[in-house]
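K.L.:
Prediction below, plus the sequence it came from.
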Amino acid sequence: MAKSMLIVSRQPPWAGPAAREALDIALAGGAYDLPVAMLFLDDGVYQLLDAQAPDAVQQKNLAANLQALPLFGVDELFVCTTSLALRGLADASLAIAAQPLTDAQLRELLPRFDLVVTL
């Protein structure tokens, strides 16, 4: 039986390779029918913002990768409500739908997965 994996993405979209690597791992796992979910936590919530300007820092937009997640079977996307609130993003427009989770719900989420990868 395939192990399930939760990828916790904690980095902003263009502070280094971590955000892109998290998405690449999710897409690769989904391509091999591994049950994969993603959690956007801390500064990782910035990846979900609808309006971004990657050209300003000479990077590619991650939106296409985010939009491709369901095509690869990565249907469970979660976002931490505390992380959104602390960054003033509680009412922000997100580029892709993610299920908001409270801190208590996060504690219940993690044990559901066999592997947890944090980037």
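P.N.:
Happy to help now that I have it. Numbers count the residues shown, from 1 in each chain.
K.L.:
only C-alpha atoms for contact and neighbour calcs from this point on.
P.N.:
Noted.
K.L.:
separation between the residue sitting nearest the centre point of the chain and residue 8?
P.N.:
For the chain, residue 40 is the residue whose C-alpha lies nearest the centre (CA atoms, centre = their mean; 4.1 Å). In this view, residue 40 and residue 8 are 6 Å apart by CA to CA, to the nearest Å.
K.L.:
take the one below as the second:
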Amino acid sequence: MARSMLVISRQAPWSGLAAREALDIALAGGAFELPLALLLLDDGVFQLSAGQRPESLEQKDLSANLKALPLFGIETIHVARDSLVQRGLDIDSLGHPIELIEESRLGDFIARFDHVVTL
């Protein structure tokens, strides 16, 4: 049986390479049919914001990577509810299917996976 992996992305898409690297790991794991999930915490939730203009910061747009996740077996992006609320993001305005996880359940959720990668 394949070992499961959780990729946790905590960085905003404009704060460096960590957000892109987290998505790349998720896509690569999905290409090898590894059971995995993606969890956005803290500033990582900004990856779901619509209307980003990464070119103004000489960054690449991550929205195509997010849209490709279902092709690699990741149907839902898991998101910490508190992270969305603290950053003033409206759940209804996000352009991707998400599953909200309450802060009190994060530990149980993370414990379900054999390997955890945090970026």
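P.N.:
The structure has been received and is ready for your questions. Every value quoted in this text rests on a predicted model; they were computed, and no experiment measured them.
K.L.:
which outside residues touch stretch 69-76 of structure 2?
P.N.:
26, 27, 30, 31, 33, 36, 37, 38, 97, 98, 99 (CA atoms under 8 Å, 6 or more residues apart in numbering).
K.L.:
The same query, at a cut-off of 10 Å, please.
P.N.:
Applying CA atoms under 10 Å, 6 or more residues apart in numbering, the contact partners of stretch 69-76 of structure 2 are 23-24, 26-39, 66-68, 77, 96-100.
K.L.:
Would you confirm that residue 97 of structure 1 contacts residue 48?
P.N.:
Yes - the criterion here is CA atoms under 10 Å, and residue 97 of structure 1 meets it with residue 48 at 8.6 Å.
K.L.:
neighbour count winner among those two?
P.N.:
Set residue 97 of structure 1 next to residue 48 and count neighbours by other CA atoms under 10 Å: residue 48 wins out with 22 against 15.
K.L.:
Tell me who's in contact with that one.
P.N.:
12-13, 40, 62-63, 66, 79, 92-98.
K.L.:
Now the longest helix belonging to structure 1 on structure 2. Mean distance?
P.N.:
The longest helix of structure 1 (DSSP state H) is helix 18-31. Aligned to structure 2 and superposed, helix 18-31 of structure 1 gives a mean residue distance of 0.3 Å (mean CA distance after the TM-score superposition for structure 1).
K.L.:
starting at the chain centroid, how far to stretch 70-82 of structure 1?
P.N.:
6 Å (CA atoms, centre = their mean, to the nearest Å).
K.L.:
Next, the buried residues of that stretch.
P.N.:
The neighbour-count check on stretch 70-82 of structure 1 (16 or more other CA atoms under 10 Å) flags 72, 73, 74, 75, 76, 77, 78, 79, 80, 81, 82 as buried.
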